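Peer 1: Take a look and give me a structure for this.
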Amino acid sequence: MPQDDPEHVAHGAAVPPRPRRNALAVALLISIGLAGLDSAIVTTMVPPLVAELGGLDSFSWIFSVYVVASAATVTIAGRLADLHGRKPLLLASMALFLTGSLLCALAWSMPSLIGFRVVQGIGAGGLVSLSQTVAGDMFSLGQRAKFVTALSVVHGLTGLCGPLIGTVAVAHVSWRWLFLAGLPPGLLAGVLMLGWSEQKPNRRPRFDVAGTLLFVLATLTLLLAIEQNWQGLRLLVASALLVVASALFLAFVKREHIAFEPIVPTWLLHNQFIGAVCAVRIIAGVTLSGVLVCLPFFAEAASGSARAGPGPLLVALLVGWPAGSAASGWLCLVLGFRGSALIGAFASGMSGLTLALASTDGSPAVIVLCVGGIGAANGLLIQSTQIGVQAAARHHQRGVVTGTLLYARTIGMAIGAGLLGSLVDETLATRMASAPAELATKLPSSADGVIGFIRDPSGDPRGQAYLQQALQHVSDSVFWGVAFLSVLATLLVLTVGWRSYLTESPTGQTRTPP
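Peer 2: So this is what the prediction gives:
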């Protein structure tokens, strides 16, 4: 069968000729690279940004609103692309992202910057979701596995290099130029997209405004609940927010059942396979972000032969993730989607178990290898599930399916970071409150001063060892948690009906497995 046959490539998608397809592939790589670089590079802007704009008490919102906006957008953008076509939504997402970047560079105050980051986050969410969706349309299964993997590798590497690039850049130029730097490549990507033509939908669909608002509000409330530290009064606040989020999600589901053109179709809400895959991706997101946030604390807790420092550990995790994603394309073709996902889940569990057992006296090489193993295993798991589901979805379903999978991973990463933050705060607070009398007066007054106290060469050695034990307890809990969650992911992958989904579309039409 010809390689560019639409049915062979994308189950109904109109595939551009090879030169235009290559140009579009470059545009997609630029798009997802910009989104990944922006989310990573902003962390390095904080000191000069706050010095110029002020607003130290609210600077964290420049990260939070971006995450909320992009998380809520990935599913909505995917569904709108199914209804209105990929090209207009992809161009609109790029326009929003570049407009947001330009406005951020022109920000005159912290509130204005926060507002412009919302615009930028909406555009970034659309770019990530639609880049993955269009990749699923353009290529045959074998090519798709390779290109979707390339997108993930670019996204991972930009996230890895972003802080380094930002650190070097802010030492020589204004932070505003970091926002402006993405404009030329973004404009180039937009020009390349203009040369791509696609078949327009035969009808004009209706936009579910009420469903969209409910979905955005539910996502915002859920992420606000996750970001609480789950102690004292904030525990009550977080519980109340969870109740509100649950009510909003229930109202959203009810709305989708009566909407003429729902943002999330009812067949997707009731599809057990998609639900199981989303659960697997939430678990992978929790694992990745939990370990990522945990590593600096683990490095402070380690001593003697186990001390590897946070740098090598973070590099191992962030390099392992795109490496695992890169391997997923080949493994999916050789072992199938389930086999590839099983290897990822099992390897994640074994790496977490080894870390839990060797974290106190293992060699630095073993520690770094296991941390890299967690990154690679979860990269493999996340990418295998996405390639598998995209292979089964038809063209008019692929956008919302891809967006839903990305949404699940984003929520999982937010949960992992939130849980780890609460665990650190609670463990340190409990440890300092129950300290022996001879140590209590020598310990810092709050958890905020723990890291500085441990690093202080003139600090009390017994007090430092006492707090290092608390951080070691946090690390061990995370590593055991990784092993447990990986077992759950393995069971989900084993029990889910991969074959039944791949032979029957979500609308009930019989299909041939890819």
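Peer 1: Every contact and neighbour count from this point should use C-alpha atoms.
Peer 2: Will do.
Peer 1: And the lengthiest helix in the chain, how far out from the chain middle?
Peer 2: For the chain, the longest helix by residue count, based on DSSP state H, is helix 310-358. How far helix 310-358 lies from its chain's middle: 16 Å, per CA atoms, centre = their mean, to the nearest Å.
Peer 1: same check, this time on stretch 352-361
Peer 2: 26 Å.
Peer 1: To compare against the first, here's the next sequence to fold:
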Amino acid sequence: MSTSLTKDGTAEPPRSKRQVYIVMSGLMIGMLLAMLDNMVVGTAMPTIVGELGGVAHLSWVVTAYTLATAAATPIWGKLGDMYGRKGMFMAAVVVFLAGSALAGMAHSMTQLIAFRGVQGLGAGGLMVGAMAIIGDLVPPRERGRYQGLIAAVMPLAFIGGPLLGGLVTDHFSWRWAFYVNLPLGALALVVTALTMHLPKRPRSTARIDYVGAALLTAGIVCLSLMTSWGGTEYAWASATIIGLGAGSAVLLVLFVLWEMRAESPILPMSLFRSRNFTLASVLGFLVGFGMFGAVTFLPQFQQLVQGASATNSGLLLLPMMMGMLFTTMTVGQLVTRTGRYRVYPIVGGVVMTAGMLLLSRLTVDSTQLTTGLFMLVLGAGMGFLMQNTMLIAQNSVEMKDMGAASGAATLFRTIGGSLGVSILGAVYSSRLTGGLSDRLGERAGESISGSGGRLTPALLKRMPADVRGAVEHAVASGVHNVFLWASAFTLLAIVAAWFIRETPLRGGPAERPAAEDRTVTEPVAI
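Peer 2: Take a look at the predicted model:
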């Protein structure tokens, strides 16, 4: 059990493990909604395009969601700090459900894209709200007991999402890919309303930092569009991409300058006075870059080289997810027992780099068993890092800034993942085109590689044997380069993790933070 202290020092009633687990169930449903949605919709997209048309705007169905999620994440975190996390979490659920209902009723691709943006706004609040509430509810020293529950949401979304999407699309309608969120969201609202009792906080009299929110949102939108369009819609050297990059840089610099003088900043710059918080943010960015960038291309290899079914794409990542889940649960228990955490991000960086290097050795002759074992190593490395990065960030700030810190940590990981997918995608495309040109000639190579998402396993089987062999070797070569580049970023993550200072976790016998962190951290027991 854990005992909370309110701001005036009065004790909250101790919470039993059973009480915490009940509250966690509502949070997990909220996180599952945010993670599951893209996986479910991805399977239904061919049917959606067939009915609504607008194939030229297909990518915007995903981009609108991710843009809105990234832009809203830090804002939801700050609103939770100001007005209470429970209310903001429930508001995020309502926004997400409204977006889901509207998306299910869309009659054009334009409407669907707009309503996906509404969903994304809610999803940002679900993710950061759940993480911040866990930070309020469970002391860092005890949080390891519950990390397995948090980590279990990701493999459930990856595996269950495509299967659920295929089921509702085949037997009902693609609209149920959105409507299926409604009963889950209603359950999350009921559980949250009835069971979540957080420490009471004085109502904030601070004003919302609208200027900071606008600058941050505009900067993230420009950055996300640059990474989404670069190398696909526009050349990296085009005026549009350069303009978006310059605009993003200017807007984010203005955001930092404004936040340094704002009365109630969306993202307090004082957080970065903490060495551990800054390093955790850098670590989250690097891990997001390597992880999300690399795993995006695993299904490409397994489908185009090994002939796996695209329908079961979620199952292809099962070894990686199981490795992550097992490691997260084990490390969480060790952190709870010992109170030590610095070694795990370092080990995680080493293991994750080893997994990347192993996957870079995949060839056209590699079996699915070999691929699965290599993925298991990568997943184990991810398990050392995913939750511990958030733990370090949250333990480095005052309780009043828990939402802002959780939002910042989530944002840096999201931006890292977005950049990773874009930059490593450019590496993959370049090597794919080069490999095809070497074997088939420049014109044929560019023609095949230019087919992009239309290069499916079914299409590959209909190609002549020599062309099919060239494509398989080119895909394997592209994936090899992707994982080599990704390993460079995970090596940098090891360096960042090495400089993390092990300060006592709140909830343990030693509450006082190290002198380095005292400027932003107070020994608050929760």
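Peer 1: What's the TM-score once they're superposed?
Peer 2: Once superposed, the chains reach a TM-score of 0.89 (TM-score structural alignment, normalised by the length of structure 1), with 506 aligned residues with a CA RMSD of 3.1 Å.
Peer 1: Check which helices and strands the helix or strand just after the longest helix of structure 1 sits against.
Peer 2: Toward the C-terminus, helix 310-358 of structure 1 is succeeded by helix 364-392 as the next helix or strand (DSSP states H and E). Counting contacts by 3 or more CA pairs under 8 Å, 6 or more residues apart in numbering; DSSP states H and E, helix 364-392 of structure 1 is packed against helix 141-170, helix 272-301, helix 310-358, helix 395-433, helix 498-503.
Peer 1: rerun that using 7 Å as the cut-off
Peer 2: Helices and strands touching helix 364-392 of structure 1, by 3 or more CA pairs under 7 Å, 6 or more residues apart in numbering; DSSP states H and E, are helix 272-301, helix 310-358.
Peer 1: P19 of structure 1 is nearest to which of those?
Peer 2: With CA to CA as the criterion, P19 of structure 1 lies closest to helix 310-358 of those, at 23.1 Å.
Peer 1: just to revisit the earlier point, would you list the helices and strands packed on helix 364-392 of structure 1 in CSV and tack on distance to L419 of structure 1?
Peer 2: What follows is those, written out as CSV (distance: least, CA to CA, whole Å):
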stretch, distance to L419 of structure 1
helix 272-301, 8
helix 310-358, 17
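Peer 1: ok, back up a step: which elements pack onto the longest helix of structure 1?
Peer 2: Against helix 310-358 of structure 1 (3+ CA pairs under 7 Å, 6+ apart) you get helix 141-170, helix 272-301, helix 364-392, helix 461-495.
Peer 1: and the aligned partner of E426 of structure 1 in structure 2, how many neighbours?
Peer 2: Counting by TM-score structural alignment, E426 of structure 1 lines up with S430 in structure 2. Number of residues near S430 of structure 2 (other CA atoms under 10 Å) recorded here: 15.
Peer 1: Flag every buried residue along stretch 449-457 of structure 2.
Peer 2: By 16 or more other CA atoms under 10 Å, the buried positions in stretch 449-457 of structure 2 come out as 449, 456-457.
Peer 1: what's the closest of those residues to R443 of structure 2?
Peer 2: Out of the buried residues of stretch 449-457 of structure 2, the member with the shortest distance to R443 of structure 2 (by CA to CA) is S449, at 10.2 Å.
Peer 1: if I pick the closest one, what's in contact with it?
Peer 2: For S449 of structure 2, the contact set (CA atoms under 7 Å, 6 or more residues apart in numbering) comprises 432-433.
Peer 1: F273 of structure 1 now?
Peer 2: Going by CA under 7 Å, 6+ apart, F273 of structure 1 touches 496-497, 501.
Peer 1: mind running it again at 10 Å?
Peer 2: F273 of structure 1 is in contact with 279, 389, 492-493, 495-498, 500-502, 506, counting by CA atoms under 10 Å, 6 or more residues apart in numbering.
Peer 1: Over to D401 of structure 2?
Peer 2: By CA under 10 Å, 6+ apart, the residues touching D401 of structure 2 are 77-78, 80-82, 132, 267-268, 271, 394, 407, 520-521.
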